[in-house]
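**Student:** sequence first, predicted model second:
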Amino acid sequence: MKQKLHIAGLLAILFLTASTVSASNPGSDSQELNAKELISEHLADSYEWHIVSNGNTHIAVPLPVILYSKTSGWHLFSSSHFHHGSASYNKFEIASEGKYKGKIVETDTNGNISRPLDISLTKNATSLLFASLLLILIIMGVARLMKQDPMKPRKGFPGMIEMLVLSISDGVVKPSIGKDYERYTPYLLTVFFFIFTNNLLGIIPIFPGGANVTGNIAVTFVLAIITFLIVNLTGTKEYYKEIFWPDVPTWLKIPIPLMPIVEIVGTLTKPFALMIRLFANMMAGHSIVLGLTMLIFITVSLGPTLNSTMTVLSVIFTVFIDVVELLIAYIQAYVFTLLSAVFIGLARIEPHTHKEKMSKPGQAA
């Protein structure tokens, strides 16, 4: 019975996803569907949180727009004034093409287009705040429950959270960093649950899910930079010695600092790898799900028989990829945390000790 409910739930989610894709392209029956453009629009950030469309009727949550113009100063208004990008407001509009496509631009009296300072609360930013608040409520609630009886074994959701905390703390952070691992445990646990929560919300196609937070390179860039700063600001003297004066032949360090340059480049490639790995995997997962869903609408013009066959295949493969995405949501959070812990551990190395004195004959070793 439970398996049937799970399958029904997945099919319902898929139906809602398909309905959203179909509704967002009202002319799909009369013109060719541009799959590439449609996927890009769904992955991109926006100034409103779209929920559903029915023909020309759109239901969306408007978000606050905060702009600063060099000519007219600060502006604060609702994104509903743009009417889905088809209108302008106070000389501001959402560009439909060009290098500022999808962004708010300002047109002056001479017709020149410029980009104002934009600190608006977009869909991804709102989802990020929502996920952070949800995570705080969950962790604080579980922590309060644990304080009531710390020795009592937990089941259900609190037990799952406890299992995840212990698996990251004892299975990842402690063996990767070493003796002072407790100093970095709060940050690494926060990173893991933050990424995991946003990954799960991104899989859900309906409000308040569906935002591409961890598939946004700006978010992964900030996370990677934080890890980079922690690694290099808390590194030991031995860590910096191995960077600027590594234990290699002198001719590799003087007169041309070949090995120090290689080591410095290595410190920069580590956060770059963190950023790209998380960004690319999550964006690719969303793209695959959207592409499989759109097979239903792409094959409409090929006849009912072929379209029905492709619809069944689309449902099967999309449900399968959604299940895989659940696993990837955990794996990517785990890998980011693991690599961050390894990089921190490499920066906490102690001076190397060598036994230079050999035991003399007849003397105990």
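**Tutor:** Right, received. Where do you want to start? From a predicted model like this one, the values you see are computed outputs, not experimental measurements. Numbering: from 1, shown residues only.

**Student:** going by C-alpha atoms from here, please, whenever you check contacts or count neighbours.
**Tutor:** Noted.

**Student:** how about the secondary structure of the residue nearest the centre of the chain?
**Tutor:** Geometric centre of the chain, nearest residue: T214, 1.0 Å, by Cα atoms, centre = their mean. Three-state assignment for T214 (DSSP: H, G, I helix; E, B strand; the rest coil): coil.

**Student:** from what I can see it touches V222, true?
**Tutor:** No. Using Cα atoms under 8 Å, T214 is not in contact with V222, being 10.9 Å away.

**Student:** quick one on the thing from earlier: got the contact list for the residue nearest to the centre of the chain?
**Tutor:** 195, 198-199, 220, 278-279, 282-283 (Cα atoms under 8 Å, 6 or more residues apart in numbering).

**Student:** which strands and helices sit next to the longest helix that the chain contains?
**Tutor:** Longest among the helix segments of the chain by residue count, using DSSP state H, is helix 304-347. In terms of contacts (3 or more Cα pairs under 8 Å, 6 or more residues apart in numbering; DSSP states H and E), helix 304-347 is packed against helix 2-23, helix 174-177, helix 185-203, helix 217-233, helix 258-298.

**Student:** tell me which of these sits most buried.
**Tutor:** Of the helices and strands packed on helix 304-347, the one with the most neighbours on average (mean count of other Cα atoms under 10 Å) is helix 185-203, at a mean of 20.

**Student:** now do it: distance to the chain's middle.
**Tutor:** 9 Å (Cα atoms, centre = their mean, to the nearest Å).

**Student:** what is it packed up against?
**Tutor:** Using 3+ Cα pairs under 8 Å, 6+ apart, helix 185-203 sits against helix 123-148, helix 304-347.

**Student:** below is an additional structure, to be compared with the one above:
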Amino acid sequence: MKRLLFALLCLFSLTARASEPVATTADATEAEGFQPGEMILHHIGDSHEWHWFSLGEDHYTTYLPVLAYRAGHGVSAFSSRELAEGKTYDGLKLEHEHLVSEDGAKVYDFSITKNVASLILSAAVLLLVFTAVARGYAKRGTEAPRGIQSFFEPIIVFVRDEVAKKSIGPKYERYMPYLLTVFFFIWFNNLMGLMPGGANLTGNIAVTMTLAIITLLITLFSSNKNYWAHIFATPGVPKALLPIMIPVELIGVFVKPFSLMVRLFANITAGHIVTLSFIALIFIFRNIGVAPVTLAFGLFIFFLELLVAILQAYIFTLLTAMYIGGAVEEHHDADYQMGGGDGATPAQVH
């Protein structure tokens, strides 16, 4: 994936440089009309409006509410339509999708942006879907599931048996609500981000950071004395090495959620960039012969992203369960011996 991104960036660079010496004034004007970098960044970034698509000169956009507070000016509430195309309204304007005040005053932006609207929409979808699933269980009890219930039950059972039970152990039930919420929240938003006009919510590092922080807090508040004993008195490590090991173990506590945050953010964002880059090649070369090739590769990456959508949800949930399992695990003498009194190996103890 990294090599593919690097190759595409080089291709964009070479294409731009090759066209400069021979471009006429009209060609230069036409080339300046399409900026692939700006198009891609606009798609993967947040904004104060939700642009769905364009047909010729017509743009189909939903303008979202702008809510801002400035000291000495109070609260400003209006539609983002007032700020479209670089306009200024009530002393406010948008600079690279950041709300700024003309007089330089500090602006506290509480607007309903594209990502916030997508978050609300996905939460509503999750509530509707799983309310229907819950009604199905309440109505049919232990009978064979039907409809939407029959689709989600195998996935829920998989998360319970293959993720929660195996990673956390006997105490898994109390963490199932969070694990299921994380799994379906990430999966649904990954899929919604692949829809035309969809927001790149799980490709927003603020969202992935929030999920990682929640995982960290649950892990720390669920931890027992054995978890902290392993950090401050690592079994089997000579006491002389503890001054080195303790900082390493403490750093590891925060590196784990950091890796969760970056992994989800990077994988989802990279998929969007690669797909859009292939599509942008059509407009860069301005040759219809390029279209079938770039569209084929773009569709391949798109269908690959459908797999990545559920895979990233699974990985995030699995690692979360593993971190929680390490925090609630009870001490076993056999963990630090070649075998227990009954001949059990460390793997068999678990």
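**Tutor:** Received, thanks. As the structure is a prediction and not an experimental result, all values here were calculated from the model.

**Student:** any idea what the TM-score is?
**Tutor:** Aligned and superposed, the two chains score 0.84 in TM-score terms (TM-score structural alignment, normalised by the length of structure 2); 311 aligned residues with a Cα RMSD of 2.1 Å.

**Student:** what's T181 of structure 2 aligned with over in structure 1?
**Tutor:** Matched by TM-score structural alignment, T181 of structure 2 corresponds to T190 in structure 1.

**Student:** V262 of structure 1: which of the helices and strands packed on helix 185-203 of structure 1 is closest?
**Tutor:** helix 304-347 (16.1 Å; Cα to Cα).

**Student:** and that closest one, how far from the chain's centre?
**Tutor:** Distance, centroid of helix 304-347 of structure 1 to centroid of chain: 13 Å (Cα atoms, centre = their mean).

**Student:** then stretch 345-358 of structure 1?
**Tutor:** Using Cα atoms, centre = their mean, the offset of stretch 345-358 of structure 1 from its chain centre is 38 Å.

**Student:** kindly report the same for stretch 41-58 of structure 1.
**Tutor:** Distance, centroid of stretch 41-58 of structure 1 to centroid of chain: 20 Å (Cα atoms, centre = their mean).

**Student:** any residues touching it, and which ones?
**Tutor:** Contacts of stretch 41-58 of structure 1 (Cα under 8 Å, 6+ apart): 20, 23-24, 26, 59-65, 79-80, 102, 120-124, 206-207, 211-212, 215, 283, 286-287.

**Student:** how about a cut-off of 7 Å?
**Tutor:** 20, 23-24, 26, 59-63, 79, 122-124, 206-207, 212 (Cα atoms under 7 Å, 6 or more residues apart in numbering).

**Student:** mind listing what's buried along it?
**Tutor:** Neighbour-count burial for stretch 41-58 of structure 1 flags 42-53 (criterion: 16 or more other Cα atoms under 10 Å).

**Student:** need these in a markdown table (columns: distance to T227 of structure 1).
**Tutor:** Formatted as a markdown table, the buried residues of stretch 41-58 of structure 1 follow (distance: Cα to Cα, whole Å):
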| residue | distance to T227 of structure 1 |
| --- | --- |
| H42 | 29 |
| L43 | 26 |
| A44 | 26 |
| D45 | 25 |
| S46 | 28 |
| Y47 | 29 |
| E48 | 31 |
| W49 | 30 |
| H50 | 33 |
| I51 | 35 |
| V52 | 38 |
| S53 | 41 |
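
**Student:** which of the residues you listed fall within strands?
**Tutor:** 48-53 (DSSP state E).

**Student:** stretch 135-148 of structure 1 vs structure 2, mean deviation?
**Tutor:** Stretch 135-148 of structure 1, aligned to structure 2 and superposed, deviates on average by 1.0 Å (mean Cα distance after the TM-score superposition for structure 1).

**Student:** whereabouts in structure 2 does that stretch align?
**Tutor:** Going by TM-score structural alignment: stretch 135-148 of structure 1 matches residues 126-139.

**Student:** buried residues, the matching stretch. List them.
**Tutor:** Buried, per 16+ other Cα under 10 Å, within stretch 126-139 of structure 2: 126, 133, 136-137.

**Student:** again, but for stretch 227-239 of structure 2
**Tutor:** 227, 231-234.

**Student:** closest one of those residues to I218 of structure 2?
**Tutor:** Distances from I218 of structure 2 to the buried residues of stretch 227-239 of structure 2, taken by Cα to Cα, are shortest for Y227, at 13.5 Å.

**Student:** residue contacts, that closest one?
**Tutor:** A327.

**Student:** any idea how far the aligned residue in structure 1 for it is from F343 of structure 1?
**Tutor:** Structural alignment (TM-score structural alignment) places Y227 of structure 2 against Y239 in structure 1. Note on Y239 of structure 1: its distance to F343 of structure 1, by Cα to Cα, to the nearest Å, is 11 Å.

**Student:** before we move on, what about M282 of structure 1?
**Tutor:** 22 Å.

**Student:** what of A44 of structure 1?
**Tutor:** 31 Å.
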